[in-house]
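J.: When you get a sec, could you give me coordinates for this:
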Amino acid sequence: MKDKIITKASDMFLNLGFKSVTMDDLASEMGISKKTIYTHFQNKTKLVEATADHLFYQINDGINAILREQLDPIEELYAIKTFVMHHLKNEKAAPQYQLQKYYPKIHEILKAKQFDVFQDCVIDNLNRGIEKGVFRKNIDIEFISRIYFIGTISIKDKEMFPVEMFPVPKLMDNYLEYHILGITTEKGRTILNNLIKEHQV
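T.: Predicted coordinates:
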């Protein structure tokens, strides 16, 4: 039952937001009593913590599966972006922003875990890109990997990037293109342009 609660809560939090969903909403949606939820989770904060962990590991597993495919480095970035967007329901309820605002301690722990995974993934991607001649040899890998991570977090700030002005899918596409254009060679730009055309179809 605990796993079922986490799965349903994850889905509702992603669709409606961490703040919006109450324990009553979750119990009603699952057709169980609120007491049953409290048997497994002391309070909503504990449930949010469990669902944040659950989502982190799900996304991490999916990204690792993509990394094992050993795609072209630029194609890999697009594949990861597409997977994350699909998994997070296009972030229509801005879950990460709500997590940061209403559950800051959980957000900080999650952010640290994300950074560790992100660093390994992006540094490997950058190194392979340089080896394959699609990224410039003179880029500062540590700087690029960190600035890219900060950007992926910051563009989820709905006060800075309101959804009505910046629809999430377009925002993510623009940011990824911005990141890649700053580090590509001519060979890399050709691959990027082809991918952009494919995604526009």
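J.: From now on I want contacts and neighbour counts done on CA atoms only, so please keep to that.
T.: Fine.
J.: Tell me how many other residues crowd residue 122.
T.: Neighbourhood size, residue 122 [other C-alpha atoms under 10 Å]: 20.
J.: now it, nearest residue through space, not along the chain?
T.: residue 145 (5.9 Å; C-alpha to C-alpha, 6 or more residues apart in numbering).
J.: That neighbour reaches residue 123, doesn't it?
T.: Yes - counting by C-alpha atoms under 8 Å, residue 145 touches residue 123, with 6.2 Å between them.
J.: So between these two, which is more surrounded?
T.: Each of residue 145 and residue 123 has its neighbours counted (other C-alpha under 10 Å); residue 145 has more, 21 against 16.
J.: Let me know the helix or strand that the residue nearest to residue 157 when sequence neighbours are not counted is in.
T.: Leaving aside its sequence neighbours, residue 157 sits nearest to residue 97 (C-alpha to C-alpha, 6+ apart; 5.9 Å). Of the helices and strands defined by DSSP states H and E, residue 97 is found in helix 95-102.
J.: how about this one, so we can line them up?
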Amino acid sequence: MENNQSPVEIRERLLHTALLAFNEKGAKFTLEDISRTLNISKKTIYTVFSGKKELIEEMIDEGFREVKEEESYIVADTRLNTLEKIRKMVIVIPERYQAMDFRKFATLKESYPELYQRIEEQIEREWDLTIELLEKGMEEGVLRRFSIPVFKIMIEATMERLLERDEREGFEYMEALEEMMDIVIKGIETKGGEKEGKD
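T.: Predicted coordinates:
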């Protein structure tokens, strides 16, 4: 790996392996776990990342960059009506993160509280595309008039609470997001909204 791959390829493999290790152990995974899995030296890891904290930070940022890409695809998808776009936009999870045990992110609160705060900040920012869709839904008459700031706060608070939940609560993160959106959409759509929202 060290001799045959470019720095970009090494970085991508490190991020992918860190994601798998984090999914298994949360913040308790070690750089030794990464080096052993990839059969490389820790020295090689340090040529790309200054340490575990930076590796996790980049893993988080990469995930949210992929979320933004997915959101752009959703907005441009002419097969989806406005309500369908809103549903997908609010709970979008990139494909390689869909099998993630999101409860593991709670392990960051103790070890790397600033990184956990970074996740919360990411959840709370860059709502512009979603807000545009909500406003479009109101204009089309498929959504009733409601307070978008209140909607935003409700979604953010639910997502953040789901990250902190106890694993004994018996539901998966993606399932919980889907259920949340069922409840939310039923509360904001007008009667017959699904049909009226077709592009």
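J.: what do we get in structure 1 for residue 71 of structure 2?
T.: Using TM-score structural alignment, the partner of residue 71 of structure 2 in structure 1 is residue 63.
J.: Then residue 139 of structure 2?
T.: Using TM-score structural alignment, residue 139 of structure 2 pairs with residue 131 in structure 1.
J.: okay, now its match: neighbour count?
T.: When neighbours are counted by other C-alpha under 10 Å, residue 131 of structure 1 registers 12.
J.: With the one 3 residues further on instead?
T.: The local packing count at residue 134 of structure 1 equals 24, with neighbours defined by other C-alpha under 10 Å.
J.: Was I right to think it contacts residue 185?
T.: Yes - with contact defined as C-alpha under 8 Å, residue 134 of structure 1 reaches residue 185; the gap is 5.3 Å.
J.: how about the helix holding residue 97 of structure 1: buried residues?
T.: Neighbour counts over helix 95-102 of structure 1 (16 or more other C-alpha atoms under 10 Å) mark 95-100 as buried.
J.: Pull up the gap between the alignment partner in structure 2 of residue 183 of structure 1 and residue 58 of structure 2, please.
T.: Using TM-score structural alignment, the equivalent of residue 183 of structure 1 in structure 2 is residue 188. Residue 188 of structure 2 is 36 Å from residue 58 of structure 2, where distance means C-alpha to C-alpha, to the nearest Å.
J.: out of the two, which sits in the busier spot?
T.: Each of residue 188 of structure 2 and residue 58 has its neighbours counted (other C-alpha under 10 Å); residue 188 has more, 19 against 14.
J.: which ones are touching that one?
T.: Neighbouring residues of residue 188 of structure 2 by C-alpha atoms under 8 Å, 6 or more residues apart in numbering: 143-146.
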